[in-house]
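Peer 1: Below is the sequence, then the predicted model.
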Amino acid sequence: MKKKKVCLIAQFPAPIHGLSKAVETLYNSYLTDEFDFEKVDITSNKKFLKNIIKIWGSKADLFYLTISQTKGGNIRDLIIFKLLRLQKKKCLIHLHGGYYRKLVDNDMGSFQRNLNYKVIKQLDGVIVLSESLKSIFQGMIDDKKIFVIPNCVDDRFLMGDAEFEEKMAVLDKKEVLHVLYLSNFIKTKGYIEVLKMAKLEKERALGGDKKKIHFDFAGKFFEVAEREFFFNYIKQYGLEEFVTYHGIVDGQQKKELLKKCDIFTLLTRYPNEGQPISILESMGNGMVIVTTDHAGIPDIVKDGVNGIMVTTSQQQNIVELYSRLYCDKKTMINNRNTTLQYYVESTYLSNLQRIFNEI
């Protein structure tokens, strides 16, 4: 039987971020046995005209689009929607974030806002990352067309059972616990708060106690000012023995870092946040999670169950946050099992497969 053709209009790596990783997982998956995937990479706006021509000429049965959460990107999306509507093509959108509705209702002029409401209503389906994010599209499209597909952990970055058992076996013997920040270096992602906790750890150690916690950072700097602040802070407070910056990690380096660390911190209030894959990766590798009740995060992390959940206002209380850092096997095992049950690659892909076939 001839395969159904699906055109993936999305951001592909590089750069590497949650959205591009999720799209790459889909494009390179076993679903190619059932579907013929066509790729339209919209990462670079310089290729806009070329991409429009490619979309117009596509013979795909279904168009899958990862939509933007900026006003400029939304104009691009509206043009794509118009092309597909003219050709009476089926279209499914996937929102990898949590800001779209605020963008439409609060940041747009009435003309662009009304266009969005009109277009969304006509779509064949929309995908969000968690139950609480369904509200983004409620009132814009029939609830039956709103699908929930949580993110997943790439199989490459999920430690094996034997590795996890070894991690648990040596936990009680570890003299120094490792706290991980794995995300882009954007102020609202909370990396500054983690730096301040490293400063508190040094102050405690200067009081005569041994060093108990080391802070590992990995990710990309988009602004020179962010990079300068990070390294100047380390130098100013002499945190070189308490902080390590690993750069942008992937492959084996990333796997080893996830395996080594015990506590994951993402004190985010980032406006575009959806459901951070870095949290799921850390859960799958047996870490205690320290995060905020922001965007879709409360759907995957519960205070006292997965780790520590604070409000975006409480995250400013660094002394209390630092004092609450903990690591125990029960939480780590719970996080590992939860990930294996709900957030593995095979579950993510089977959910997409089901929706593709349904539409």
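Peer 2: Perfect, thanks for sending it.
Peer 1: C-alpha from now on. contacts and neighbour counts both.
Peer 2: OK.
Peer 1: So residue 291 lies in a strand, does it not?
Peer 2: Yes: according to DSSP: H, G, I helix; E, B strand; the rest coil, residue 291 belongs to a strand.
Peer 1: And for residue 332, the neighbour number?
Peer 2: Neighbour count for residue 332, taken as other C-alpha atoms under 10 Å: 26.
Peer 1: how close does it get to residue 118?
Peer 2: For residue 332, the distance to residue 118 (C-alpha to C-alpha, to the nearest Å) stands at 46 Å.
Peer 1: same question, residue 255
Peer 2: In this structure, residue 255 and residue 118 are separated by 44 Å, where distance is defined by C-alpha to C-alpha.
Peer 1: between these two, who's got more neighbours?
Peer 2: For residue 255 against residue 118, the residue with the higher neighbour count under other C-alpha under 10 Å is residue 255, and the figures read 17 against 13.
Peer 1: Now do the SS call for residue 209.
Peer 2: In the three-state summary, residue 209 is assigned as coil, counting by three-state DSSP.
Peer 1: packing partners for the host helix or strand of residue 308?
Peer 2: With elements delineated by DSSP states H and E, residue 308 resides in strand 307-310, which encompasses its position. Secondary-structure packing of strand 307-310 (3 or more C-alpha pairs under 8 Å, 6 or more residues apart in numbering; DSSP states H and E): strand 288-292.
Peer 1: Contacts for the strand it packs on next, please.
Peer 2: The list of residues contacting strand 288-292 from outside it, by C-alpha atoms under 8 Å, 6 or more residues apart in numbering, reads 262-269, 279, 282-283, 298, 301, 306-312, 315, 325-328, 331-332, 335.
Peer 1: Not counting its neighbours along the chain, what's nearest residue 90?
Peer 2: Distances taken as C-alpha to C-alpha, 6 or more residues apart in numbering put residue 62 closest to residue 90, at 5.0 Å, once the chain neighbours are dropped.
Peer 1: how close does that neighbour sit to residue 259?
Peer 2: Per C-alpha to C-alpha, residue 62 is found 39 Å from residue 259.
Peer 1: okay, now the residue nearest to residue 90: neighbour count?
Peer 2: 21.
Peer 1: And for residue 167?
Peer 2: 19.
Peer 1: Please, which helix or strand holds it?
Peer 2: Applying DSSP H and E as the criterion places residue 167 in helix 161-171.
Peer 1: Residue 62 contacts residue 5, doesn't it?
Peer 2: Yes: Residue 62 sits in contact with residue 5 when judged by C-alpha atoms under 8 Å, with a separation of 6.7 Å.
Peer 1: sorry, back to before: list the contacts for the residue nearest to residue 90?
Peer 2: By C-alpha under 8 Å, 6+ apart, the residues touching residue 62 are 5-7, 89-92, 356.
Peer 1: ok, now with 10 Å
Peer 2: Contacts of residue 62 were listed using C-alpha atoms under 10 Å, 6 or more residues apart in numbering, and they are 4-8, 37, 84, 89-92, 124, 356-357, 359.
Peer 1: now residue 319
Peer 2: By C-alpha under 10 Å, 6+ apart, residue 319 lies in contact with 196-197, 200.
Peer 1: quick one on the thing from earlier: any idea how far the helix holding residue 167 is from the middle of the chain?
Peer 2: For helix 161-171, the gap between its own C-alpha mean and the chain's C-alpha mean amounts to 26 Å (C-alpha atoms, centre = their mean, to the nearest Å).
Peer 1: A further structure is provided below for comparison with the first:
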Amino acid sequence: MRQNVLIIGPFPGPPKGISLSNEVVANGLSKRGWNVKKINTELSDAVNSAIGDFSFEKLSFLKTYFQSYKIFTADAVYITIGITFFGVVKYAPFIILAKILNKKTLLHLHSNHLKKEYQSLHGIKKALFFKLIASFDTGIVLSNSLRDNLTPFIAEDSVCELYNFVEDKLLLSEKIVLQQKDFSAIRLFFLSNLLEEKGINLLLKVIKRLNEEGLFLEVKIAGNKIKDNNVDALLAELSNVAYLGIVSGTIKQDLLIWGNVFCLPTFFSMEGQPISILEAMAFNSLIITTKHAGIPDICSEENAIFCIEKSEEDLYSKLKYAISNWEELQKKAIANGAYARLRFTETKFISTLESIILETIRK
């Protein structure tokens, strides 16, 4: 008999890792014979840094509750919940109805912020937040270092780890990538929403400093511009930096083949385990990033250079180091391809998730 799963969370939409993940989950489980239904909680195409802030625009979320009838036929309800008080509470009607109907529930957390949010709350808000999260049968985190976001609410043995993935449709064979990739000099790229907390402002300032010293790296920046973090003036000053806008499909593949050093100096408060890092590794790039959130679970000194969060000076010194030692460091870049393709596959992601859902249904 076909199992029925309901996925509640954001779907594309805006270019966010969580939306991509939900789409892959829906398609992957459908291909494996599951009857998949969805409730899309993404109601805006905008991306901004005011995550978790209340706005009347967000009241439009109320219309998603009209789809709650889909819970009645589900064997499992899989929710990629928010990570702020409002982001959790807005899912309350779905969670409560699922529990009333005795449905098995799974929470998939894509961030390292939930525990901090809980600690910041008081009184009724804190109690409600706890009650909602604790009502889930199973919790899923991206990696080991993120477990303590859920273990205050859900029993340790009911919290599972599930690494992010690189989409099958994005990948090319390693042979093709290495044939087309140029390692003769550093080709630096950034691929993420252009939030200040993702480190884009720091990176552009460092590139400007390098230019002033006569060090002109080839640089490409891709991602969604953010209304409240205008980097146009910085970009305009840098003749060696190309801004590509939002990239997908073959244009994204071309960028991943073109680049050989991926820089994401993130200190994003809602960070989990950036898919963009996995994608860059799978396309044989060296990683320059921070030891932030779940990143140390997918990167080590073996395949990455770590810089200090929020430090322009340290990022500058790490890029100077990469330039001076590029011949040696490109070996790490090449080795990243095999490492990522073996460990972070879409097939492994869906297989593991399917096992977790089936185990939850059997409980």
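Peer 2: Ah, there it is. What you see is a predicted model; the values in this text were computed from it and never measured.
Peer 1: coming back round to it: which of the contacts of strand 288-292 of structure 1 count as buried?
Peer 2: Buried members of the contacts of strand 288-292 of structure 1, counted by 16 or more other C-alpha atoms under 10 Å: 262-269, 279, 282-283, 298, 301, 306-310, 312, 315, 325, 327-328, 331-332, 335.
Peer 1: And the contacts of residue 319 of structure 1, which is closest to residue 149 of structure 1?
Peer 2: Within the set of the contacts of residue 319 of structure 1, residue 197 lies nearest residue 149 of structure 1; the separation is 34.1 Å, counting by C-alpha to C-alpha.
Peer 1: What lines up with the closest one in structure 2?
Peer 2: Under the alignment defined by TM-score structural alignment, residue 197 of structure 1 is paired with residue 206 of structure 2.
Peer 1: Likewise for residue 267 of structure 1?
Peer 2: Residue 267 of structure 1 maps onto residue 265 of structure 2 when the alignment is built from TM-score structural alignment.
Peer 1: Tell me the spacing between its match and residue 104 of structure 2.
Peer 2: 38 Å.
Peer 1: before we move on, what SS does the closest residue to residue 333 of structure 1 other than its chain neighbours have?
Peer 2: Distance criterion C-alpha to C-alpha, 6+ apart; nearest residue to residue 333 of structure 1, sequence neighbours excluded, is residue 286 at 6.2 Å. Under the three-state scheme (three-state DSSP), the conformation of residue 286 of structure 1 reads as coil.
Peer 1: Please name the residues that touch the aligned partner of residue 286 of structure 1 in structure 2.
Peer 2: Alignment note: residue 286 of structure 1 maps to residue 284 in structure 2; criterion TM-score structural alignment. By C-alpha under 10 Å, 6+ apart, the contact list for residue 284 of structure 2 reads 174, 177-178, 181, 256-257, 259-262, 330-341.
Peer 1: do the same with residue 60 of structure 1
Peer 2: Contacts for residue 60 of structure 1 (C-alpha under 10 Å, 6+ apart) come out as 4-8, 36-38, 89-90.
Peer 1: Dump those residues into TSV; add secondary structure as well.
Peer 2: Formatted as TSV, the entries for the contacts of residue 60 of structure 1 read as follows, by three-state DSSP:
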residue	secondary structure
4	strand
5	strand
6	strand
7	strand
8	strand
36	strand
37	strand
38	strand
89	coil
90	strand
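Peer 1: Closest one to residue 100 of structure 1 out of those, please.
Peer 2: Relative to residue 100 of structure 1, and with distances defined as C-alpha to C-alpha, the nearest of these is residue 8, at 19.8 Å.
Peer 1: if you go through the stretch 51-200 of structure 1 in chain order, where are the helices?
Peer 2: For the stretch 51-200 of structure 1, applying DSSP state H, counting those that start in this stretch gives helices covering 71-86, 100-102, 110-122, 161-171, 191-206.
Peer 1: Against which helices or strands is the third one packed?
Peer 2: Okay, so that is helix 110-122 of structure 1. With contacts defined as 3 or more C-alpha pairs under 10 Å, 6 or more residues apart in numbering; DSSP states H and E, the secondary structure elements packing on helix 110-122 of structure 1 are helix 71-86, strand 90-94.
Peer 1: compared with structure 2, how much does it deviate?
Peer 2: Relative to structure 2, and after both are superposed, helix 110-122 of structure 1 has an average distance of 2.1 Å to its aligned residues, where the measure is mean C-alpha distance after the TM-score superposition for structure 1.
Peer 1: what's the angle from that helix to helix 71-86?
Peer 2: Between the axes of helix 110-122 of structure 1 and helix 71-86, defined by axes from the mean of the first three to the mean of the last three C-alpha atoms, to 10 degrees, the angle is 50 degrees.
Peer 1: who's in contact with helix 110-122 of structure 1?
Peer 2: By C-alpha under 10 Å, 6+ apart, the list of residues contacting helix 110-122 of structure 1 from outside reads 71, 74-75, 77-78, 81-82, 85, 90-93, 101, 103-108, 126, 137, 139-142, 145.
Peer 1: Among the contacts of residue 284 of structure 2, which lie within strands?
Peer 2: 261-262 (DSSP state E).
Peer 1: Count residues in the vicinity of residue 204 of structure 1, would you?
Peer 2: 14.
Peer 1: now residue 243 of structure 1
Peer 2: Using other C-alpha under 10 Å, residue 243 of structure 1 has 19 neighbouring residues.
Peer 1: and it, what pairs with it in structure 2?
Peer 2: For residue 243 of structure 1, the aligned position in structure 2 is residue 241, judged by TM-score structural alignment.
Peer 1: Assess the claim that its match and residue 232 are in contact.
Peer 2: No: contact between residue 241 of structure 2 and residue 232 fails when scored by C-alpha atoms under 10 Å: they sit 11.6 Å apart.
Peer 1: what sits against residue 210 of structure 2?
Peer 2: Contacts for residue 210 of structure 2 (C-alpha under 10 Å, 6+ apart) come out as 204, 216-217, 316, 319-320.
Peer 1: hmm, try it at 8 Å
Peer 2: Contacts of residue 210 of structure 2 were listed using C-alpha under 8 Å, 6+ apart, and they are 216, 316.
Peer 1: Next: residue 42 of structure 1.
Peer 2: Applying C-alpha under 8 Å, 6+ apart, we find residue 42 of structure 1 in contact with 9-12, 48, 51.
Peer 1: same question, residue 64 of structure 2
Peer 2: If a contact means C-alpha under 8 Å, 6+ apart, then residue 64 of structure 2 has 39-41 as its contacts.
Peer 1: Weed out the non-buried ones from the contacts of residue 60 of structure 1.
Peer 2: Judged by neighbour count, with 16+ other C-alpha under 10 Å as the criterion, the buried members of the contacts of residue 60 of structure 1 are 5-8, 36-38, 89-90.
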